[in-house]
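A.B. asks: Build me a structure from this.
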Amino acid sequence: MRRILKVIEYKTEVFLFLFLGFISGVPFLLVLSTLAFWLTELKIANTIIGIFMLTTTPYSLKPLWAPVIDSFNLPILDKFLDIKYSWGILSNILLAVSIIGLGFSDPQNNLWVTVLFASLVSFFAATQDIVIDALRIELTPAHLSGIVAASESIGFRAGMLTSGAGALYIAEYFSWPIAYGSMGVIVVCGSLVFWLLQRLSKVKTQNQQPKINTDRPFLQLFYNSFYNVVSQSYFFPIIAFIFFYKVADTSLNAMSAPFIYALGFSKIEYANISKFFGTTMMICGSLAGGLLVNRWNAYITLKLYGGLQIISASMFIVQTYMGYNSSCLILTLGLESFVSGLGSVAYLAYLAKFCRSSFTATSFTVLYSFGSLFRVLISLLAGWCADYLGWYVLFSLAAGLTAPIFYCLNRVERPRLCK
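C.D. replies: Coordinates of the predicted model:
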């Protein structure tokens, strides 16, 4: 009952982070599986699609400008908004414009223009995510981290459903430019959510943020921000954990569209099974993850995720032998989506434990961006592996390389428990 009362006390923040998660989730698939399906439909090779994932590199480079968001006010906007809220609104507007530009880029004839706009979408989406993650950590009490992370994750999955199944339906009955244009219009609503969060939240972040000191050069601020993270004894073990955590998650997500297309499924079948049903299962997994993190903790929940992810990757191996089989695909994608949703909540809550309050944006971003960097590298290797080694080898590697996360988690917790 106490937990329920605490959630009610922070219900405004939980509700608003649900919407911020939604806005964060919309652009994610627009440069991943939705774009991959578009490119696959244009008969572009899997290797090129895998290389195309380099456009998501800004997600990996977020630490380079996270210290700016932690400390620097934006001119004009700082008269009306606190630091992070002004950055959130600016990045949100530019993100919406970039998504619309991506939809009208015509990858059939102007692939480099598509690359440019996909990179801009990733950059502004990554900047917006820096703000959202920092605000979630700053505004959320530790004992509610699982609930708020689950709320944001559910919103994120709903956003993925919108930019996944929704965009595919619009593209099927209208066109890809209209599909992406619609997503841009939806995304720009996030500016209102940022404004409401500042107006309604009980904790004012302006009193927690380090103000810029003009007597100190920016490089020193940059150095101090990073040193607070990389100097910790658990830094390298947790980076290893992030890598192995991302192997199966990335391989299955990045290559699922080409895999399903190769099995002979149509665009609508892909939207119904992978996007609609799959995203629904992700939301169920996020709910389960939030409950488990608050019931146990993120560490135990991540160990459960590891075991389930090995089973999930193994189901894709079964699917390679079953071929075009809707029942098997429903089971395969349903399990993978549920496990992905569960793991993402535990992952967010676990990384939040390692953030320093004075440099919230930088601390979380440094750790989280390693996952984004690994996602890009794994996507490149996954595309090559699918083309030259086959789907069976790809999914076998995904299952096998998930196992080391148990060892890495123990290495991370060992020095913390000793203290």
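
A.B. asks: switch to C-alpha atoms for all contacts and neighbour counts from now on
C.D. replies: Noted.

A.B. asks: from what I can see Ile212 touches Ile69, true?
C.D. replies: No: using CA atoms under 8 Å, Ile212 makes no contact with Ile69, being 10.7 Å away.

A.B. asks: Tell me which of those two has more neighbours.
C.D. replies: Set Ile212 next to Ile69 and count neighbours by other CA atoms under 10 Å: Ile69 wins out with 23 against 15.

A.B. asks: Helix, strand, or coil at that one?
C.D. replies: helix (DSSP: H, G, I helix; E, B strand; the rest coil).

A.B. asks: ok, it - contacts?
C.D. replies: Neighbouring residues of Ile69 by CA atoms under 8 Å, 6 or more residues apart in numbering: 83-84, 87, 130-131, 361.

A.B. asks: Show me the strands in the stretch 251-400 of the chain, by range?
C.D. replies: Using DSSP state E, counting those that start in this stretch, the stretch 251-400 of the chain contains no strands.

A.B. asks: host element of Glu138?
C.D. replies: For Glu138, the host element (DSSP states H and E) is helix 111-139.

A.B. asks: How far does that helix sit from its chain's centre?
C.D. replies: 10 Å (CA atoms, centre = their mean, to the nearest Å).

A.B. asks: go on, stretch 211-219?
C.D. replies: 31 Å.

A.B. asks: got the contacts of Ile69 as CSV, with neighbour count and distance to Phe37 columns?
C.D. replies: Converted to CSV, the contacts of Ile69 look like this (neighbours: other CA atoms under 10 Å; distance: CA to CA, whole Å):
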residue, neighbour count, distance to Phe37
Ile83, 23, 38
Lys84, 28, 34
Trp87, 24, 32
Ile130, 28, 28
Val131, 25, 29
Ala361, 31, 33
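
A.B. asks: Following up with a second sequence; could you model it the same way so I can compare the two?
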Amino acid sequence: MSTTLPPSDAAVQSSSHRAWRWVPSLYFGQGIPYVVVMTLSVIMYKNSGISNADIALYTSWLYLPFVIKPLWSPIVDLLKTRRLWIVSMELLIGALFGLIVLVIPLSGFFQWTLLMFWLLAFSAATHDISVDGFYMLALEQHQQAAYAGVRSMFYRIAMLTGQGVLVFVAGMLKDLTGRVDLGWCAVFAGLSLLFLSLAWYHYRVLPFPAQDRRQDAPAASVQEFLAVFRDFFKKKNLLLSISFLLFYRFGEAQLVKMAPPFLLDDVLKGGLGLSTQAVGIIYGSVGMLALTAGGLLGGAAIARFGLKACLWPMALAINVPHVVYVYLAFVQPQQVLLVGAAVAIEQMGYGFGFAAYILYMIMLAEGEHKTAHYAICTGFMALSMMLPGMFSGALQATLGYAHFFVWICLSAVPTFIVAAMINIDPAFGRKQDE
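C.D. replies: As a prediction, the model looks like this:
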């Protein structure tokens, strides 16, 4: 028998101290599926002998649900409650992780796991919509601000877990058993149990906000949904803004798909020949910590000087550190500490430069429907990673790693062009003196 409190009682208990029971777990659960489909899948396929061209092409398609998720977000509003959507999606995600365990040993595992990852990406995107909507409904505005750092921290912990801990575990089990598939089966079995447990936990502890209910007037909701898109596409200089969203990370979007394969590939193939465990530590843990530190520094810089003043330093920061991969590819050093330091430099630069991108999306979303318009911007953000990533593997296979990373450095040119063309209010993002 469920002991979940009825809506009238639970709504009273959705105070700030109660939110500690669900905000951390909710955003940890939001981050894990994303990092699995975007990063963990790349490393698993590389371990399994899939070509870089196929890895980049097919895993880049997994961005698509995140590109188009604003198109089906009204369905979450119209059908049932966000609370129910959260629990249902976590059950589905847990089941999909379990199915991945079953299909990994099959001869056609690449096609079967891609299908599971595809379904997982749609489930994760729907879970994102539900979680963010529930957060805004369950907490008062001042509580939302108070917990902004908490949700961000636990999302980052999910990234560290996915790119670091899980990769390390898969590599360790591979070495112990001598079989790649057993290591990854164990990882996905653990993820399945995690999400089934999260679904049960959230079913028990999530509050019942009074506003979290299905819409009684779907026709009006559809009209409002159309108005949101109409107003977004009426924004001034929108084509230039979309160009900025698509090209600001043009080089990074290609690099992110090929960095893990480069670290793992054999030295004779131009890679560094690192173990899966080393990649988990360097790229997943050290790199993620550097990325987080860069993001914090970027946010502080914008708060001090404003977005306009920081844009060019940040555009340089997101591109210039790519030269460390040119060095690594030409020299192929075997010192793990040196490789880790190089990856940390690149990731910190990316984190610092990405702060400008986030603030630009916030600026672009300003207006009557800023929450919905920001969601549309995140769709373009996902598209900016999807399209360049699709051809990055084939390009690397043609050029080789060393010349591919030279190309990545040249890919900074579109970034600089769009950065030079956009107009930004000098005061935007800067903390005003009191």
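
A.B. asks: TM-score for this pair?
C.D. replies: The TM-score (TM-score structural alignment, normalised by the length of structure 1) is 0.79; 391 aligned residues with a CA RMSD of 3.6 Å.

A.B. asks: In a markdown table, list the contacts of Ile69 of structure 1 along with distance to Phe235 of structure 1.
C.D. replies: Listed next are those as a markdown table, based on distance: CA to CA, whole Å:
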| residue | distance to Phe235 of structure 1 |
| --- | --- |
| Ile83 | 28 |
| Lys84 | 26 |
| Trp87 | 28 |
| Ile130 | 20 |
| Val131 | 23 |
| Ala361 | 17 |
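
A.B. asks: following the helix holding Glu138 of structure 1, which helix or strand comes up?
C.D. replies: Immediately after helix 111-139 of structure 1, counting by DSSP H and E, sits helix 145-161.

A.B. asks: Hey, what's the angle from that following helix to helix 111-139? Just curious.
C.D. replies: Angle, helix 145-161 of structure 1 to helix 111-139, by axes from the mean of the first three to the mean of the last three CA atoms, to 10 degrees: 160 degrees.

A.B. asks: Buried residues in the helix or strand just after helix 145-161 of structure 1, which are they?
C.D. replies: With elements assigned by DSSP H and E, the helix or strand that comes after helix 145-161 of structure 1 is helix 167-173. By 16 or more other CA atoms under 10 Å, the buried positions in helix 167-173 of structure 1 come out as 167-171.

A.B. asks: For helix 167-173 of structure 1, give me every contacting residue.
C.D. replies: 34, 176-180, 183, 267-268, 271.

A.B. asks: That one vs structure 2, mean deviation?
C.D. replies: Taken over the aligned residues, the distance from helix 167-173 of structure 1 to structure 2 averages 2.3 Å (mean CA distance after the TM-score superposition for structure 1).

A.B. asks: now swap in stretch 361-379 of structure 1 and tell me
C.D. replies: Looks like 1.7 Å for stretch 361-379 of structure 1 (mean CA distance after the TM-score superposition for structure 1).

A.B. asks: And that stretch, what's buried?
C.D. replies: 361-379.

A.B. asks: Then stretch 148-160 of structure 2?
C.D. replies: Neighbour counts over stretch 148-160 of structure 2 (16+ other CA under 10 Å) mark 150-151, 153-160 as buried.

A.B. asks: Next, give me the two most distant ones among those residues.
C.D. replies: Val150 and Leu160 (15.2 Å; CA to CA).

A.B. asks: Do I have it right that Ser344 of structure 1 meets Ser151?
C.D. replies: No: judged on CA under 8 Å, Ser344 of structure 1 makes no contact with Ser151 at a distance of 11.5 Å.

A.B. asks: Between these two, which contacts overlap?
C.D. replies: Common neighbours of Ser344 of structure 1 and Ser151 (CA under 8 Å, 6+ apart) are Ser286.

A.B. asks: For the stretch 201-350 of structure 1, which segments are assigned as helices?
C.D. replies: 218-230, 235-262, 267-270, 278-295, 298-322, 326-352 (DSSP state H, counting those that start in this stretch).

A.B. asks: Can you name every helix or strand that the fourth one contacts?
C.D. replies: The one in question is helix 278-295 of structure 1. Judged by 3 or more CA pairs under 8 Å, 6 or more residues apart in numbering; DSSP states H and E, helix 278-295 of structure 1 is in contact with helix 145-161, helix 298-322, helix 326-352.

A.B. asks: just those helices: most buried one?
C.D. replies: helix 145-161 (a mean of 28; mean count of other CA atoms under 10 Å).
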